[in-house]
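Asks: Need coordinates for the following:
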Amino acid sequence: MEMLKKYLEELIDKSTPERPIWNIEKIRSGEKPTWNYIDGCMIKAILEMYAITGEKKYLSFADAFISYHVQEDGTINAYHPEEYNIDNINAGKVLFELYDLTGKERYRKAIDTVYEQVKHQPRTSEGNFWHKKIYPNQVWLDGLYMGQPFYMEYETKFNDKKNYADICRQFANVEKLMKDPVTGLYYHGYDSSRQAKWCNKETGLSKNFWLRAIGWYVMALIDTLEKMDKSYEAEYSHLMSNFKEVMKAMLKFQDESGMWYQVIDQGTREGNYLETSGSAIMAYAILKGIRMGFLPEDYRCYGEKAFYGICDKYLYEKEGEMNLGGICLVAGLGVPDSRDGTFEYYISEPIVENEAKGVAPLLLAYTEILRTQK
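Replies: I've put the predicted structure just below:
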């Protein structure tokens, strides 16, 4: 899979902090670069490539990219904690690694800057973080990935694990409130106030199982577990069991290509398609789950089938340059009203190429394959 390494290096060569080529949302909007989760996903993958290969160019790029946003006093350019946007916590995860690797105090200070948002993030009546201030009382699966791994790593390293119970309770609430008992899949969103137009007024749930949302959720589980002290046996075991159950449920819907559909349980319904980002996340989660001892070795065939299935279908070379297609650009709930959680909505969002939400998890899955080869 040297072609994937070549692809990453092409993306790095074309990117600067001012214009990362993989952030299609920013490029399309014409906005200046900000502190955002999309770049956070990509830099995380680049740092994993450094961890596996030891090639300094990856660390140098990641360090320069994040240093562009983080000032010496730990303030972060264009980051507004008072927006209470859980997405903005995600990029904070790379600060821990960069602090360990470089020793730069700006990163340690910036970790505290991001943690201030965690401390004050508004919560639902059940105790879960709001997804955003503009989405009051709402929990989206995406938000578990954006916030909880950072929260867990901070508690483990810098806060004497004081809020472990809070983190585990938030996952438990999602399992209780958002899991479908029939399929074992999870609905994209939950509104504790039952006010959102997209939610069921009795359950508070959105209508469908969106692939990348469940992908974010399984990554949230395994990445949070990775940062957790195993001596908290009951809590650790429960999160691990949750991870194993959702992975087992997802395997029932894996297509013969190795991939999964954009709306997971709707298969070949007209308009539905095999989607790259969520399938790549599943490949990563399966392979990492095996490495961490959560999943049996016989799951490896499913993870590798997903990885190679994506590469076969959507990774291609054109005019000497690599491209990755089949990536849903974005999907959400609420504003505008067209984001109503219906099947028709999820298949209507743009499908793009070379976007970090697809590229980063495919690279993460690749690093898991490289680990086994070593």
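
Asks: alpha carbons only for contacts and neighbour counts from here, please
Replies: Fine.

Asks: ok, now how distant is the residue nearest in space to the middle of the chain from V70?
Replies: Nearest to the mean C-alpha position of the chain, by CA atoms, centre = their mean, lies W216 at 4.3 Å. To V70, W216 is 26 Å away according to CA to CA, to the nearest Å.

Asks: same thing with F171?
Replies: Distance, F171 to V70, using CA to CA: 30 Å.

Asks: now do A172
Replies: Separation of A172 from V70 (CA to CA): 34 Å.

Asks: neighbour-wise, which of the two wins?
Replies: Between A172 and V70, counted using other CA atoms under 10 Å, the more crowded position is V70 (21 against 17).

Asks: My guess is that one contacts N77. True?
Replies: Yes: using CA atoms under 8 Å, V70 is in contact with N77, at 6.4 Å.

Asks: The helix or strand where C311 lies packs against which elements?
Replies: Following DSSP states H and E, one finds C311 within helix 300-314. Judged by 3 or more CA pairs under 8 Å, 6 or more residues apart in numbering; DSSP states H and E, helix 300-314 is in contact with helix 276-291, helix 356-373.

Asks: what comes into contact with the first one?
Replies: Taking CA atoms under 8 Å, 6 or more residues apart in numbering as the criterion, the residues outside helix 276-291 that touch it are 211-216, 218-219, 222, 247, 259-260, 262, 295-297, 299-300, 302-304, 306-307, 310, 314, 325-328, 357-359, 361-362, 364-366, 368-369.

Asks: I have a second one here; can you model it like the first so I can compare?
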Amino acid sequence: MRRLKIEKYINMYLNNYKDYKSEWNYEDGCILIGAESLYKATKDKRYLDFILNYLDKRIDKNGAIDNLNPVEYNIDNINSGRVLFTAFEETKDEKYKKAIESVKYLLTIHPRTLEGNFWHKGRYPYQVWLDGLYMAQPFYTIYSNENRDENGLKDILTQFKNVRKNLFCEDKKLYFHGFDETKTMNWADKETGRSKNFWGRAVGWYAMALIDVIENIDESNFKSHRDELIDLYVELMAGIIKYQDESGLWYQVMGLEKREGNYLETSATLMFAYSLLKGNRLNILDESYLEKGKKAFNAVIDNNLKENNGNLELTNICIMAGLNGLIPFNGDRDGSFEYYISEKIGVDDPKGVGPLFKVYSEVVLLDNKGGY
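Replies: Model prediction:
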């Protein structure tokens, strides 16, 4: 019953999909990557066609990507590049290979903190957000792995280890949302540079980043790098499951579940469900984690995928949240609890739908083995 419901939703969503922005962007990338996961799990060509139709509107025959500004220094712009590897593999069209190099160039020129991590964006100098690890590191990993670039993989590992050092809370076993190396932003602790709270989706981005990077490292050639990342991932997931609500869902702000105004949020829950199921499939997490992931996915489908005037909607998605940079954006994003619960809640946003596609692809793979 759930599979019929979600497949109806996927078909409806993709058939009616409108590009999120006119320029190259990470939100469309969430849907593209979700469709890629579905294609790999089902071998259904309509998902590949969706990806290629999108890319062909944005990439010319020489591999140039329309409306991509290199000196914006926006780490989010790396995210959509992940599907270019599949596009090239399936079509052998050289324009996709050239486009991959265009995206890699963005990383080559991207500014970094003194410790070596990519800035979140040009407008957020010396800041590292958990979100950015998902936006850049899986693409960077696939590229480095395919080119047998051990220096690239060492760089990736170092960036994750820096995040562990700067953002992990030993007491709560969770990661804070952001780090300001200058310790000058109003949301940053003046001693540690850390933001104040554990935003669910930020932790979700990070969980997906880790498991996607782990999957794309060749164990036969780079086992030690992979093993170190697995240690970080296992530690993270052990912390995350402590905060799962009895409903199966997770709250918008983790660690403050009982505080008035906090709410059960869909996108973070789906990201955690995906990470749990995939970690089990890769033989990293045991069956107890698998059951928690299944419970989370089922809870979203049963409670947050709702019918409205004959259509299905994915509800309770935080539309956007972030932290202050040099240029004001949507008021004071000060990292407080009050800020995170004040952001708009909506339906069908790519930041929730993309992870839904990804976790459903894991369900399909699990079901094919008789395990769901």
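
Asks: one step back: between the helices and strands packed on helix 300-314 of structure 1, which gets nearest to D39 of structure 1?
Replies: Evaluated with CA to CA, these place helix 356-373 nearest to D39 of structure 1, the distance being 7.3 Å.

Asks: which residues in structure 2 does that closest one match up with?
Replies: Per TM-score structural alignment, the counterpart of helix 356-373 of structure 1 in structure 2 is residues 350-367.

Asks: If we go by neighbour counts, what in that stretch is buried?
Replies: For stretch 350-367 of structure 2, a neighbour-count test (16 or more other CA atoms under 10 Å) marks 350-366 as buried.

Asks: Off-centre distance for it?
Replies: 12 Å (CA atoms, centre = their mean, to the nearest Å).

Asks: Now it on structure 1. Mean distance?
Replies: Overlaying structure 1 shows stretch 350-367 of structure 2 at a mean distance of 0.9 Å from the equivalent residues (mean CA distance after the TM-score superposition for structure 1).

Asks: Count the neighbours of M292 of structure 1 for me.
Replies: Using other CA under 10 Å: M292 of structure 1 sits among 13 other residues.

Asks: Also D44 of structure 2?
Replies: D44 of structure 2 has 11 neighbouring residues, counting by other CA under 10 Å.

Asks: Am I right that D60 of structure 2 is in contact with E94?
Replies: No: between D60 of structure 2 and E94 there is no contact under CA under 8 Å: 10.8 Å.

Asks: okay, stretch 283-302 of structure 2 sits on what stretch of structure 1?
Replies: With TM-score structural alignment as the criterion, stretch 283-302 of structure 2 aligns to 293-312.

Asks: Could you do stretch 195-211 of structure 2 as well?
Replies: In the comparison with structure 1, stretch 195-211 of structure 2 aligns to the range 206-222 (TM-score structural alignment).

Asks: Now do the same contact list for Y20 of structure 2.
Replies: E27, D28.

Asks: oh sorry, the question was meant for A299 of structure 2
Replies: Shown in contact with A299 of structure 2 (CA under 8 Å, 6+ apart): S247, G248, L249.

Asks: In structure 1, what sits opposite the last one in the alignment?
Replies: Right, the one you point to is L249 of structure 2. The equivalent of L249 of structure 2 in structure 1 is M259 (alignment by TM-score structural alignment).

Asks: and the closest residue to W199 of structure 2 other than its chain neighbours, what does it touch?
Replies: In space, and not counting its chain neighbours, W199 of structure 2 is closest to V253: 4.8 Å by CA to CA, 6 or more residues apart in numbering. Contact analysis of V253 of structure 2 by CA under 8 Å, 6+ apart lists N197, F198, W199, G200, N262, Y263, F337, Y340, I341.

Asks: tell me the secondary structure for the fifth one?
Replies: Pointing back at N262 of structure 2 there. coil (DSSP: H, G, I helix; E, B strand; the rest coil).

Asks: Alignment lookup: it to structure 1.
Replies: Using TM-score structural alignment, N262 of structure 2 pairs with N272 in structure 1.

Asks: Could you tell me how many residues sit around its match?
Replies: 18.

Asks: Correct me if wrong: it contacts W260.
Replies: No: between N272 of structure 1 and W260 there is no contact under CA under 8 Å: 10.2 Å.

Asks: Which part of structure 2 matches stretch 138-158 of structure 1?
Replies: The aligned range for stretch 138-158 of structure 1 is 127-147, by TM-score structural alignment.

Asks: in the matching stretch, what's buried?
Replies: Within stretch 127-147 of structure 2, the residues that count as buried by 16+ other CA under 10 Å are 127-145.

Asks: show me where structure 2 has strands.
Replies: Using DSSP state E, the strands of structure 2 run over 127-129, 168-169, 174-175, 178-180, 198-199, 250-251, 253-254, 264-265, 305-308, 311-314, 317-318, 345-346.

Asks: the helices in the stretch 101-250 of structure 2, which residues?
Replies: Under the criterion DSSP state H, counting those that start in this stretch, the stretch 101-250 of structure 2 contains helices at 130-146, 150-167, 200-215, 219-240.

Asks: Looking at those helices, spot the one closest to Y13 of structure 2.
Replies: Between the helices of the stretch 101-250 of structure 2, helix 200-215 lies closest to Y13 of structure 2; by CA to CA that is 21.7 Å.
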